[in-house]
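Undergrad: Need coordinates for the following:
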Amino acid sequence: MTSLSERGAILATWEYVSHNHRAVTVLPDGCRDVIVRRDLATGTQELIVSGLDAKRQTMVLPGGQHLAGLRLRPGVTIPASLMHELRRAIERPSCGAEPSLVGQAITTYAELNDDLMGAIVAGRTVVGAARLLGVAERTLHRRMRARTGRPPSFWLGLARARKALACLSADMTLSEIAAEIGYAD
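TA: Presented below is the predicted three-dimensional model:
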């Protein structure tokens, strides 16, 4: 079994070209995306970091856009100073900065928060996670908020939903899945 730190900050890379104006639905999953958006007509680029949404979002994409994205693992944070420097580099017209350079910088400087995320998954409850870390529940709440921008309950719900999704492919009934991940039904 590999730990989160052995897997790194980047979960996946992706690209998308929007030829026509369209709306795209984005479902929340606890991952942030770092996106280099290039206007195909002008060549201008900008760096975008998606939020940690708690509900479905509809994004409107104008035509003529090339998006190159890096999907970050749940709980990964990027220092604000690094994002500022990356934005400056990407948005400079003469720079020619590539999304791969953004990926290298994130791989090097992102904060994985493995201790907190691992405790949330293993502890199965916020109280259980706090016990695993040897801290009070309130201390865990403050640390999670400070380091990930979300409270432990957000990450616990996400971990449970991901586990439920994984169980759906197993030969289990819905009531067995609910019991396995701690839901009443």
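
Undergrad: going forward, measure contacts between C-alpha atoms and count neighbours the same way
TA: Fine.

Undergrad: which residue packs closest to V17, ignoring adjacent ones?
TA: Closest residue in space to V17, ignoring its immediate chain neighbours: H66 at 4.5 Å, by Cα to Cα, 6 or more residues apart in numbering.

Undergrad: other SSEs contacting the longest helix anywhere in the chain?
TA: If you go by DSSP state H, the chain has its longest helix at helix 152-168. Using 3 or more Cα pairs under 8 Å, 6 or more residues apart in numbering; DSSP states H and E as the contact criterion, the secondary-structure elements in contact with helix 152-168 are helix 114-123, helix 126-133, helix 137-148, helix 174-181.

Undergrad: element containing the most centrally placed residue in the chain?
TA: The chain has C31 as the residue nearest its centroid, 1.8 Å off, counting by Cα atoms, centre = their mean. Element membership of C31, judged by DSSP states H and E, is empty: it is in no helix or strand.

Undergrad: another one to check against the first:
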Amino acid sequence: MYREAPSAVIPEAVVWRRSAITGTRPSRILPDGCLDIIWSNDHLFVAGPDTTAQLSQGVAGQRYTGLRFAPGIGPAVLGLPASELTDRRVALADILPPALVDEAVGRIHDGADAGVVLEALAAARMRLGDGPDPLMRAVAARLREGDTVAGTALAVNLGERHLRRRALAAFGYGPKTLARILRLGRALDLARGGVPYAHVAATTGYTDQAHLSREVKALAGAPLGVVLG
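TA: Here you go, the predicted model:
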């Protein structure tokens, strides 16, 4: 069972909760350009931005609570480039001061809601720094709307090589990869809404339905019908 709700504290973040159920197939976690801080099995860890889908088979009854940051936000919380966490799962105490992490764990053990604790931790961390890179937030917004990498670079007045360096730090991968991942998300949203695959491909900028199918297989690790099923 999975549910999520917008964070009341961190802009564009989502608090999500998942419980593993006996007999269910592994969850396919699709790449989305996001960083998550997750509470499970009495510890906190960070799930970095994925380049391909990850399969997660939880133990029956195991519960997860996570705080998912929109692309470009996580580095302002964790204090390190997203590229250091790409395709990785890292204990939060290996990134943030262990005393801070221990305090958060203690609050959860004392009965505080894990989602509320994660929001408070993230908000406190963001107040310590300069916040997310506003230029990279603009980049993410343009790519999410379907702009090209060249068009985005021109709009934010950055050369493509400079844009790539900034994007690696903010998102964990270059703008071309982020654009592919965000386009996949748009396509899957349309397909889940019942839009025919050929129209999905045309609407979201794929050359044709075969191109859409190849991208789904490359990024999601399975055919479109399996991903949607």
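
Undergrad: Read off where the longest helix of structure 1 ends up in structure 2.
TA: When helix 152-168 of structure 1 is aligned against structure 2 using TM-score structural alignment, it corresponds to residues 175-191.

Undergrad: mean shift of the longest helix of structure 1 relative to structure 2?
TA: Between helix 152-168 of structure 1 and the corresponding residues of structure 2, superposition yields a mean separation of 1.6 Å, by mean Cα distance after the TM-score superposition for structure 1.

Undergrad: and the residue mapped onto V15 of structure 2 from structure 1, which of the three is it?
TA: V15 of structure 2 maps onto A12 in structure 1, with residues paired by TM-score structural alignment. Look at A12 of structure 1: counting by DSSP: H, G, I helix; E, B strand; the rest coil, its state is strand.

Undergrad: got the contact list for A12 of structure 1?
TA: Listed by Cα atoms under 8 Å, 6 or more residues apart in numbering, the contact partners of A12 of structure 1 are 70-72.

Undergrad: and if you look at A178 of structure 1?
TA: With the criterion set at Cα under 8 Å, 6+ apart, A178 of structure 1 makes contact with 164, 184-185.

Undergrad: ok, the residue nearest to the centre of structure 1 touching P74?
TA: Yes: checked against Cα atoms under 8 Å, the pair C31 of structure 1 and P74 is within contact range at 4.7 Å.

Undergrad: Contacts only, for L133 of structure 1.
TA: With contacts defined as Cα under 8 Å, 6+ apart, L133 of structure 1 is in contact with 115-116, 119.

Undergrad: One more: R17 of structure 2?
TA: Taking Cα under 8 Å, 6+ apart as the contact definition, R17 of structure 2 lies against 2-4, 63-66.

Undergrad: repeat that with 10 Å
TA: Under the criterion of Cα atoms under 10 Å, 6 or more residues apart in numbering, the neighbours of R17 of structure 2 are 1-5, 38-39, 63-67, 114-115.

Undergrad: V76 of structure 1 now?
TA: If you count contacts by Cα under 10 Å, 6+ apart, V76 of structure 1 has them with 8-10, 30-32, 106, 110-114, 117, 147-148.
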